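Chemist: what follows is a protein structure lacking sequence information:
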């Protein structure tokens, strides 16, 4: 029976992706599921000038030799960013041309996704471990094409997937956010998207809903409140539910065995909504820490056990 390792919201952190792949052997899991928001958000230029390279990371400006650049690139990837070797003129061009900046980011980001897919193929090839990826609202649509071409990694978005007698549906789409991200839509459209997949599930007592956005007012969707200028209110101490009402309604109506979520990094937890165990393992990718859930499924018992882990 499946032993699932679920993690989400890696946001480009390569150390977290490597930990995710290593988890199959470490925890003896046969199924890896990476929830949405797998890509990073920014490029960090490593600028070549006068035989040296300079870069800025987390407000720290450094000057290194060419021999040190590979280590710097690895450090940048660990933080969830994408390194880009460039000349001062290239950096200036990017600063002055928004379209070029966007196209360069997309190119570097997709190279990063391809790199991750290759790491997965090398690590999981021949092991029998199934690895699923479902891009989230922060991930551009071109990411799906890279995943589809990967060996040893399966795309989850919009698909009905059989996992040893259990059925999983997946979507990385979210309800509207203040940031107007790539995959967000009205609650009505999100409900329709979920219903289309759920209608194909043969047995809800053996169903897994892998939906990036957590259910509304579930305790898995508490995020720091922000004002109209996107600034934290009350120093970030005020929390409010920001999950999806469509996701909550789908769980309440269909009552799948298990629902897996992410999106709200601060809202780690596991709750029972009727007959459904709903989990958001949280995310601390900025620290290089992988937060995850391990779920043991059983044909008769349903959920045999679960555990939230990090490391």
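Modeler: Perfect, thanks for sending it. In this text, all values refer to a predicted model and were calculated from it rather than measured experimentally.
Chemist: hey, let's count contacts and neighbours off CA atoms from now on
Modeler: OK.
Chemist: which residue ranges of the chain form helices?
Modeler: Ranges of helices in the chain, per DSSP state H, are 14-26, 69-78, 88-96, 98-124, 142-148, 187-198, 245-254.
Chemist: can you put those in a markdown table and add mean neighbour count and distance to residue 296?
Modeler: Shown next, in a markdown table, are the helices of the chain (neighbours: other CA atoms under 10 Å; distance: least, CA to CA, whole Å):
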| stretch | mean neighbour count | distance to residue 296 |
| --- | --- | --- |
| helix 14-26 | 20 | 13 |
| helix 69-78 | 18 | 30 |
| helix 88-96 | 13 | 48 |
| helix 98-124 | 16 | 20 |
| helix 142-148 | 17 | 26 |
| helix 187-198 | 16 | 22 |
| helix 245-254 | 19 | 20 |
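Chemist: distance to residue 278 for these - can I get that in a markdown table?
Modeler: Formatted as a markdown table, the helices of the chain follow (distance: least, CA to CA, whole Å):
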| stretch | distance to residue 278 |
| --- | --- |
| helix 14-26 | 20 |
| helix 69-78 | 29 |
| helix 88-96 | 43 |
| helix 98-124 | 27 |
| helix 142-148 | 25 |
| helix 187-198 | 16 |
| helix 245-254 | 9 |
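Chemist: compare those helices and give me the one nearest residue 310.
Modeler: For the helices of the chain, proximity to residue 310 was assessed by CA to CA; helix 14-26 is nearest, at 10.1 Å.
Chemist: about what we covered before: and residue 211, which of the helices of the chain is closest to it?
Modeler: When the helices of the chain are compared by CA to CA, helix 245-254 sits nearest residue 211, at 7.6 Å.
Chemist: return the list of helices and strands in contact with the closest one.
Modeler: Packing partners of helix 245-254 (3 or more CA pairs under 8 Å, 6 or more residues apart in numbering; DSSP states H and E): helix 187-198.
Chemist: list the helices and strands the helix it packs on packs on?
Modeler: In terms of contacts (3+ CA pairs under 8 Å, 6+ apart), helix 187-198 is packed against strand 166-171, helix 245-254.
Chemist: right, and those - which one's nearest residue 297?
Modeler: Nearest of the helices and strands packed on helix 187-198 to residue 297, taken as CA to CA: strand 166-171 at 8.7 Å.
Chemist: next, the one to line up against it:
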């Protein structure tokens, strides 16, 4: 079994465990804004108000309150929509309720992604490392790496010095060179439509080369046509037109959650990076991006995102 294939099975097992663990959860906290205010929660079985962590799951009787200009967004389980909490409707008490209107398909997609978000770890598993060096760091492949990709969405991305010139080379399953391009600047490189068509269900290796640092390599798999069609169809549910009651940052988080769940880590990363550019102070986006980096072996970047999520959700003096 390929590594990506094994991750698919592991991901399905994780989702099953998450659903079982979160059966009594009625909502998940997807947005926390505390720059000019404060957000707190009080579990039904405890008497103290607490500072919530991103993606906190909420159960019947739990309360959420907002002070000042803060705000919180809850996504309700079962495709029941969202709840905005501000100072004007605080404290808000989480209660069971009927699902909003919409097709069974839409509710199933929304409910499945919500359960996935509920099951994500909220505690960091390791500390980030501060790296300080006067020496130039070697280039680092960001995406795609250890992931599936949707046909037509292949974009090569890496970190490195702007002073270097880069070469990208794509190799097929027989180590044959499929395509390459040289004398590149450090910026995202889309696989051109004029290049050889990639085969669904096939694993490829791409290489990033510089004269100064040699070769970096990463692998990815082009998703089988059936999987790509299924995921693309589900993504149509997670659009402003189809899910108008979901705020933009929350909708981006859910799209990334669906892609992460289906092991499309490069596409999930792209969704999150774009969302963070629009909502840089949203802690949950950084938290899920940290999990993407963790899953693809970029531990230092994961730690940085976990640090950022923790700092953004902490109370401001």
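Modeler: Yep, it's here. Values in this document were obtained by computation on a predicted structure and should not be read as measured data.
Chemist: now compute the TM-score of the two chains, please.
Modeler: Scored against TM-score structural alignment, normalised by the length of the first structure, the superposed chains reach a TM-score of 0.26; 141 aligned residues with a CA RMSD of 6.7 Å.
Chemist: count of neighbours near residue 293 of the first structure?
Modeler: For residue 293 of the first structure, the count of nearby residues is 22 (other CA atoms under 10 Å).
Chemist: ok, now how distant is residue 162 of the first structure from residue 210 of the first structure?
Modeler: From residue 162 of the first structure across to residue 210 of the first structure, the span is 13 Å (CA to CA, to the nearest Å).
Chemist: these two: which is more packed in?
Modeler: It is residue 210, of residue 162 of the first structure and residue 210, that has more neighbours when counted by other CA under 10 Å, with 27 against 13.
Chemist: does that one touch residue 168 like I think?
Modeler: Yes. With contact defined as CA atoms under 8 Å, residue 210 of the first structure and residue 168 form a contacting pair (6.8 Å).
Chemist: circling back: with distance to residue 96 of the first structure added, can I get the helices and strands packed on helix 187-198 of the first structure in a markdown table?
Modeler: As requested, those are exported to a markdown table (distance: least, CA to CA, whole Å):
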| stretch | distance to residue 96 of the first structure |
| --- | --- |
| strand 166-171 | 36 |
| helix 245-254 | 41 |
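Chemist: looking at these, which is closest to residue 109 of the first structure?
Modeler: Set against residue 109 of the first structure and scored by CA to CA, those come closest in strand 166-171, at 20.9 Å.
Chemist: and the closest one, what's buried?
Modeler: Neighbour-count burial for strand 166-171 of the first structure flags 166, 167, 168, 169, 170, 171 (criterion: 16 or more other CA atoms under 10 Å).
Chemist: dump these to CSV, plus distance to residue 119 of the first structure.
Modeler: Conversion of the buried residues of strand 166-171 of the first structure to CSV gives the following (distance: CA to CA, whole Å):
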residue, distance to residue 119 of the first structure
166, 27
167, 27
168, 24
169, 25
170, 23
171, 24
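Chemist: which non-adjacent residue is nearest residue 310 of the first structure?
Modeler: For residue 310 of the first structure, ignoring the flanking residues on the chain, the nearest one in space by CA to CA, 6 or more residues apart in numbering is residue 291 at 4.3 Å.
Chemist: all helices for the second structure, in order.
Modeler: Taking DSSP H, the helices of the second structure run over residues 3-21, 104-118, 225-235, 248-261, 265-278, 283-295, 299-313.
Chemist: the spatially closest residue to residue 93 of the second structure that is not a sequence neighbour and residue 75 of the second structure: what is the separation?
Modeler: The shortest distance from residue 93 of the second structure to any non-neighbouring residue, by CA to CA, 6+ apart, is to residue 63 (4.4 Å). Computed as CA to CA, the residue 63 of the second structure to residue 75 of the second structure distance reads 14 Å.
Chemist: neighbour count winner among those two?
Modeler: Neighbours were counted for residue 63 of the second structure and for residue 75 using other CA under 10 Å; residue 75 has more, 29 against 19.
Chemist: test my guess that the more buried one contacts residue 25.
Modeler: No. The pair residue 75 of the second structure / residue 25 is not scored as a contact, 10.9 Å apart, by CA under 8 Å.
Chemist: residue contacts, the closest residue to residue 209 of the first structure other than its chain neighbours?
Modeler: Leaving aside its chain neighbours, residue 209 of the first structure sits nearest to residue 259 (4.5 Å; criterion: CA to CA, 6+ apart). Applying CA atoms under 8 Å, 6 or more residues apart in numbering to residue 259 of the first structure gives the contacts 208, 209, 210, 211, 251, 276, 277, 278, 279.
Chemist: next one: the nearest residue to residue 191 of the first structure once chain neighbours are set aside from residue 295 of the first structure, what distance?
Modeler: Spatial nearest neighbour of residue 191 of the first structure, chain neighbours left out: residue 246 (4.9 Å); criterion: CA to CA, 6+ apart. In this structure, residue 246 of the first structure and residue 295 of the first structure are 25 Å apart, going by CA to CA.
Chemist: residue 72 of the first structure: which of the helices and strands packed on helix 187-198 of the first structure is closest?
Modeler: Taking these one by one with CA to CA, strand 166-171 is closest: 34.6 Å.
Chemist: helix 187-198 and the closest one, what's the angle between them?
Modeler: For strand 166-171 of the first structure against helix 187-198, the angle by axes from the mean of the first three to the mean of the last three CA atoms, to 10 degrees is 150 degrees.
Chemist: what is strand 166-171 of the first structure packed up against?
Modeler: Where contact means 3+ CA pairs under 8 Å, 6+ apart, strand 166-171 of the first structure is packed against strand 160-163, helix 187-198, strand 207-211.
Chemist: tabulate the ones you listed in TSV, adding columns for distance to residue 16 of the first structure.
Modeler: Converted to TSV, those look like this (distance: least, CA to CA, whole Å):
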stretch	distance to residue 16 of the first structure
strand 160-163	24
helix 187-198	29
strand 207-211	20
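Chemist: among these, which comes closest to residue 112 of the first structure?
Modeler: Closest to residue 112 of the first structure of these, according to CA to CA: strand 207-211, at 23.8 Å.
Chemist: got the angle between the closest one and helix 187-198?
Modeler: 150 degrees.
Chemist: could you check the angle strand 207-211 of the first structure makes with helix 245-254?
Modeler: 180 degrees.
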